[in-house]
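In: I would like the atomic coordinates for the input below:
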Amino acid sequence: MPQADLIIHNARILTMDEARPRAQALAVAGNLLLAVGSDSEILALAGDGTRRIDAGGGTVLPGLNEAHMHIFGGSVSLTQLSLFGVKGFEALKQAVTDYAAANPDLGLLVGLSADYTILSETEKVTRHHLDAILPDRPFMMLAPDRHTAWANTAALKAAGILEGRDVGVGNEIVMGEDGLATGELKETNAIDPVAEMGVTGGRDHLGIGTGGDPDHVTPEERASDLALIRRGLAYCAELGLTSVQAMDGNLYQLEILAEIEREHGLPVRVRMPFHMKNFMDLDMIEAKAADWRRRFDSDRLRCDFVKVFVDGVTESGTAVMVDDYADEPGWKGDPLFTREHFAKVAVEADRLGLQVAVHAIGDGAVRIVLDGYEAARKANGPRDSRHRIEHVEVVHADDVGRFAELGAVASMQPTHPPGSAGLPLEPYLTRIGEARWPLAFAWRSLKDAGARIVFATDWPVSPLSPLSCIQDAMTRRPWKEGMPDQRLSLAETLAAYTSEGAYVEFMEDRKGRLKPGYLADIVVLSGDIEATPAAELATLRAVATICDGRITHQA
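Out: Down below sits the predicted model:
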C-alpha cells in the first residue's frame, strides 16, 4: 500500500459508511482516502514525510456539506451590522449609531437579522422609527429571512422609491395613507433599489433578485467582490465545511469562483445553480443552464441544477398556503409561478437532465412544486432526478408521502423554526395558525414517510456555523404539549450534513463518507460529538478541515 501523506489518529471517527461505521484513524494519499482502520493499522502507513494530526479523542466526520447558502451575501454580511438578539428601540438605536460612527464613509449602512418584532410584539417598524435613529444617512435593516427590509427616509429618497414604484408580482413597497412609502419593503425587487447603494452595488443579490448579471463592473469593483468571496470561503473552511451549495445562481459569481480555483484553489467545493425567474422564456433553461453545466463541471466547482422561487415568506404574507392565513381570512398568498407555469419549467429542466431546487415555504407552494415534479415524471418518464424543495416550512398532510413517491429531497434549515436559534415565536405561529403547527418544519414526519432530508442554514439568513445548526436541530422543542417531536436523531442529523448532502449532489459515490477511494474531505472536531450534551454542541469547533486532501483550516 502507498505511503500516507496525512494521517489522523487517536480519533472517534464516524465514517457514515454502513460497512464500517466507526474507526480510530485514517490515512490520506493525494486527494483520496487511502485507508480507514485502527491506530496501529493506519500508523503503519506513515513514512518520513507523513503529516500527522492527533485528534485527541475528538470526533472526525466527513467534511460538512452546507446544502443551502448564499456565498456572496454571506461574505458581505461578515462586514455588516448584526442585529441578532437586539430588542427594543433603545438597543436598536445604540447598535445603529455605534455602527454608523465606526463607518463614516459607507454610502449605505446595512443591518442584518432584525426580528420582525425588534421593537415589540405589537409595534411595526416604519421609516419614522429609523429616522429617529439616523435621519441624515441612508440606512436599511433586513429581517432574518431577508425577504423583508425596513429603510429610513434618506435611503428611500436616495433610491427613488419614497413615492413607490411598480416592483412586480409578489414584491411590495408598502405605502402609507400619506401616499409615501412606510419604509417596509417586501421581497427582492422592492429591496434591491436600496441595496444597490451598498458596497457591492447590490451585486451580492445577483441571481436572487434579478436573475442576471451586472451591466457593468469596474476592475476595482470586481477585485473587491473577489476578495469578499475569498474571505467568505475561508470562513466556511474555518467552520469545518468542505462543500457548499450556493443558491445565488449567476454567471458573474461562477466566473469569480472559477478564477479563485485557477489561481489559489477553492478551499471548499462549490455547487451553484442557474436561477430561473418567472419573467424568463422557457428556452433560457437550455440556452443558459445547460450551457453553464458544460462550462462548470468539476468536483470543485459545478453548475448542474436550476433554482426557482415559487413563493416568499410567512411573516410578510408572501408564502403561499393551501388554506387562508389564520390571521388574514381570504388571503392565501400569490405564487411567483402559477401551477401551470412551474410545471412547464420542471418538465423542461427534467427533460434536459437538470435537477430542480425550488424555494417553497407555504404548504400551497410545496404542493405546486410537487405537482410540477409529478408532471415532469409523467412527461419524461421516471428517472433518478432528486429534485429538491427548499425550506418546506409547512407541508399539508396530503403531501407528506409524495416526497418519497416522487423522489423529492427536502432541503431544510434547523435554524428557522420559531423558538430556535433565538427566533421569536410571533408573528409566525399566529400567521400559520395552530392547525398547521404539527406539520410545520416537519423533519421527523417527512423522514418517517421515506423522504431524503438535507440540512443547512441559508446563510446569511442564519449564522453559518454547522455545529450551532446541529445544536438547534437537537434542542428544538414542540410549541405545545402533545405536538409531535419533529427532531431527528443525532446520527440522522449528521447524515443530513454529510452523506445526504453528497446524495443530493449526485456525488455519493465519491464523497460524504470516509472510506478508501473517496475524496479526502474531512473535519476534525474539538471533542466527542456523541458525548457532548445537545445544548452544548455549539461549543465544539473544527480544529482541522481537509478538503480534497489539502488542509484548509487548522486551529
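In: use CA for all of it now, contacts and neighbours both
Out: Will do.
In: quick one: the most centrally placed residue in the chain and residue 110, what's the gap?
Out: For the chain, the residue nearest the mean C-alpha position is residue 458 (2.2 Å; Cα atoms, centre = their mean). Here residue 458 is placed at a distance of 19 Å from residue 110 (Cα to Cα, to the nearest Å).
In: same thing with residue 474?
Out: For residue 474 relative to residue 110 (Cα to Cα), the value is 32 Å.
In: more neighbours, those two?
Out: Neighbours were counted for residue 474 and for residue 110 using other Cα atoms under 10 Å; residue 110 has more, 26 against 20.
In: Quick one: list the elements packing against the host helix or strand of the more buried one.
Out: When elements are assigned from DSSP states H and E, residue 110 belongs to strand 109-112. Counting contacts by 3 or more Cα pairs under 8 Å, 6 or more residues apart in numbering; DSSP states H and E, strand 109-112 packs against strand 81-82, strand 139-142.
In: Quick check: end-to-end length of stretch 545-553?
Out: Per Cα to Cα, the first residue of stretch 545-553 is 5 Å away from its last.
In: For it, buried residues please.
Out: Under the neighbour-count criterion of 16 or more other Cα atoms under 10 Å, stretch 545-553 has 545-553 buried.
In: Now do the same contact list for residue 93.
Out: Residue 93 sits next to residue 133 when contact means Cα atoms under 8 Å, 6 or more residues apart in numbering.
In: The same query, at a cut-off of 10 Å, please.
Out: Residue 93 is in contact with 86, 99, 129-130, 132-134, counting by Cα atoms under 10 Å, 6 or more residues apart in numbering.
In: One more, so I can put them side by side:
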Amino acid sequence: MQLKTLIKPLLLATILANSCHAIAQTKVIYNANGYTPLYKGEVQQFSTLVIKNGKVINLGGDALKNSFPNAKLIDAHGNTLLPGLIDAHGHVIGLGDNLSQLDVRGTKSVDDVTSKLKVFAKDKQGWIVGRGWNQELWSDTRFPSAKDLDKIVNDRPVVLSRVDSHAIWVNSKALELAGITATTEAPEGGEIIKDEFGNPTGIFVDKAEALITKHMPAPSKEDISNSLDAAGKHLLSLGITSTHDAGIDKTTWQVYKERGDLGNLPLRIVAMLSGASPDLEEMLKAGRYHDKNDFMEIRSVKVYADGALGSRGAALIEEYADRSGHHGLMLETQQKLESIFTQSFKSGFSANTHAIGDKANKVVLDAYQNVFKKTGGILLRNRIEHAQIVKPDDIPRFKALKIIPSMQPVHATSDMHMAEQRLTDKQLSGAYAWQTFLKQGSVVAAGSDYPVELANPFDGLYSAITRMDHNKLPENGWRASEVLNREDALRAFTLGGAYAAHQEFKVGSLEKGKWADFILIDKDYFKVPVEEIYSTHVLQTWVAGKLKYKKEVNDK
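Out: Coordinates of the predicted model:
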C-alpha cells in the first residue's frame, strides 16, 4: 500500500519533469536567411535563431549554434526567415464563416453569381448566406435585384453580402420574412435601394442591413468556436501569427475569453469590442482581458463612423463624382462618437474608429480632439481604421492627436479604378497616403480587412511596395508617390501592428525576450523581383517557438 502510494507521486513528478524539460528545451534554428526589423533600428540579418521557453534568447551568425551543444537543432535549409506577420485589421469569425458559405468573390456578372448559387443551394436548408459580390467588376455596374436571386431560389431566404460587407443583396423570401415593403423606412445611417415605383429592390446599405440580418438565426458558441479554428488554420498557413479582430459581439467575446483561459487559441488575437453592440456597457464593465501567454488581448472598442466607397456609403465632404447630390452615410453623429469615445476611455479601452471618406475622417478627428480635452485618453493609442480618403490638411492631425492610421494596402489596388470614378482628383489628393503618414512620423499598422479582401499578407506587401495590380498595372504604380519600400512595408505588417496593440515589446520582431513567432518562406523577400512577392509561399509558421503550420508537398 505504501509502495503504491509512493509510486504515484514519483510517476507524476517524472512526468512533470519531462514535460518541463520539453517546454524548457532550447531550440536552435540554423542555416536560415533571416531578417528582422528592430524596434529601434533597421533590419538585422542573421542565420541562427535561438529559442527557449517560447521566446527568443539570441540570434546571430552560423557560429552561434555551437554555443548550445545540447539544443535541438532545426535546419532551415537556407530558406528565408521573417518575424510572424501581423494583420492589424481583419474579421476572424467572418473569415471562418466564409469558408463554409457561398463564395461569390470575383464573379463577373449577375449570371455568374446565380450559377454559383444554383450549385450551392442544392445541399442547403434554411437561410442561404454568402459573400463577395462586387458590381464594379461587372459590365453592368448597377446594383442587382431580388428578382435575379428569385429565379434560382424563391422558397428560402438568400442573403449575399457585398465584398466590403457594407451592403447586402437579398431575395424576395428574405424581404417577406423581414416584413419589408415599399413603406419601410431605412434607419439613419442606412439606405434601402428602391426602384422607380418606390419598391425595395433587395439591396440594403450599411445600417439598413439590420432590417434583414436581425431575423437570421444567431450562431451558437460552438459555431463561433469552429469558425475561429477554421480561420486560425487558414491564417497560419499564410504566415499570420497575430491578427486584430475588428469588432466582436458578446457571444464571440465570451468564446474568446473562454478559449484564452483554456490556452487553446490557434494564433494570437487582439480583439476589439463592437461599439454597435447593445452589450457594450456590460463588456466594458468586465474590464480589459489578456491571457498569460499573450494569445488574447481585449482592450479596445471598434467604432463605426461611415460606410464604404464601393457602395457609396463612405461619407464625403463634396458629392460623389458619379452620383450627383450624394455624400455617403455617416453611421453616427459626432455627438454619438464622442459619447462612445468617452465611455471607452473611462473604462480604460482605446477607440478604433472605421472612417473611409474625408468627411468621416474629419468628424472622427474632431470627436477625438474634443474628448481628449474633456476626458483624456490621448495616450491610449487610438486608431482610425482604413483612413482611406483624408483631406491633406487633416493628415497632420493624426500625428498631433497620436492617432494611429490602421490601413490596408490592398484596398488601394482593389479600389483604384473604382475610386477614380467615385472621386475627383481633388478628393483623391490625400487618398491611401501611407508614405505621407510615415514621413510625418505616424506609425502605420497594416492589415488586409479579410474577408473583404483575401487574407494573404504577401498581397498586401506587394500592394504597399508597388501600388500595382498583379499585371503590374498601372505602370510605375497608382499615385506612386505613396509607395513604401520593402523595409517599411514589412515593418507596417509586423512592428506597426504590434505597436497599435501595445505589444511592441512582446511581438513584431525577433529580438531578445520577445515571443518566437516566425515564418519560413520560399522566396527572399528583400531580393526577389518585386512581381514575385505576392506569389510567396509560407513553408512553416511558428508561434511561441512551436511549429503551428507546415506546408505539405502537394499544397498549392
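In: Provide the TM-score value for the superposition.
Out: Once superposed, chain against chain, the TM-score is 0.87 (TM-score structural alignment, normalised by the length of structure 1); 522 aligned residues with a Cα RMSD of 2.7 Å.
In: mind checking how far residue 264 of structure 1 is from residue 254 of structure 1?
Out: In terms of Cα to Cα, residue 264 of structure 1 sits 15 Å off from residue 254 of structure 1.
In: between those two, which one's more packed in?
Out: residue 254 (23 against 10).
In: and the spatially closest residue to that one that is not a sequence neighbour, how many neighbours?
Out: Counting by Cα to Cα, 6 or more residues apart in numbering, residue 254 of structure 1 lies nearest to residue 272, which is 7.6 Å off, once chain neighbours are set aside. Each residue near residue 272 of structure 1 was counted by other Cα under 10 Å, and the total is 29.
In: repeat for residue 100 of structure 2
Out: Residue 100 of structure 2, neighbours per other Cα under 10 Å, totals 12.
In: Surely the residue nearest to residue 254 of structure 1 and residue 298 touch.
Out: No. Applying Cα atoms under 10 Å, one finds residue 272 of structure 1 not in contact with residue 298, separated by 11.9 Å.
In: which one of the buried residues of stretch 545-553 of structure 1 is nearest residue 351 of structure 1?
Out: Residue 351 of structure 1 lies nearest to residue 548 out of these, by Cα to Cα, at 32.3 Å.
In: Show me what that closest one aligns to in structure 2.
Out: In structure 2, the residue matched to residue 548 of structure 1 (TM-score structural alignment) is residue 544.
In: That match: what's it in contact with?
Out: Applying Cα under 10 Å, 6+ apart, the residues near residue 544 of structure 2 are 51-56, 241, 267-268, 293-295, 507, 514-518.
In: need the helices for the stretch 351-500 of structure 1, in chain order.
Out: For the stretch 351-500 of structure 1, helices defined by DSSP state H, counting those that start in this stretch occupy the ranges 363-380, 402-406, 428-432, 443-448, 466-475, 490-496, 499-504.
In: Residue 322 of structure 2 maps to what in structure 1?
Out: With TM-score structural alignment as the criterion, residue 322 of structure 2 pairs with residue 327.
In: Apologies, that question was intended for residue 349 of structure 2.
Out: For residue 349 of structure 2, the residue aligned by TM-score structural alignment is residue 354.
In: Skipping adjacent residues, who's closest to that match in space?
Out: Nearest non-adjacent residue to residue 354 of structure 1 (Cα to Cα, 6+ apart): residue 305, at 5.1 Å.
In: residues contacting the equivalent of that neighbour over in structure 2?
Out: In structure 2, the residue matched to residue 305 of structure 1 (TM-score structural alignment) is residue 300. Listed by Cα under 10 Å, 6+ apart, the contact set of residue 300 of structure 2 reads 246-247, 270-275, 284, 288, 344-345, 347-352, 380-383, 501.
In: go on, residue 431 of structure 1?
Out: Contacts for residue 431 of structure 1 (Cα under 10 Å, 6+ apart) come out as 314-317, 324-328.
In: Can you select the buried ones from those in ChimeraX?
Out: Applying 16+ other Cα under 10 Å to those, the buried members can be selected in ChimeraX as follows:
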select :314,315,316,317,324,325,326
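In: Contacts only, for the equivalent of residue 464 of structure 1 over in structure 2.
Out: Matched to structure 2 by TM-score structural alignment, residue 464 of structure 1 sits across from residue 455. Contact analysis of residue 455 of structure 2 by Cα under 10 Å, 6+ apart lists 87, 90-91, 95, 231, 234-235, 238, 240, 410, 447-449.
In: same check, this time on residue 400 of structure 2
Out: Applying Cα under 10 Å, 6+ apart, we find residue 400 of structure 2 in contact with 369, 378, 440, 442.
In: Buried ones among those?
Out: Buried members of those, scored by 16+ other Cα under 10 Å, are 369, 378, 442.
In: Let me have these in a markdown table, extended by distance to residue 68 of structure 2.
Out: A markdown table is the format used below for those (distance: Cα to Cα, whole Å):
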| residue | distance to residue 68 of structure 2 |
| --- | --- |
| 369 | 53 |
| 378 | 46 |
| 442 | 40 |
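In: just curious, which of the residues you listed is nearest to residue 12 of structure 2?
Out: Distance ranking of those against residue 12 of structure 2, using Cα to Cα, places residue 378 first at 51.1 Å.
In: For that closest one, which non-adjacent residue is spatially closest?
Out: residue 372 (5.8 Å).
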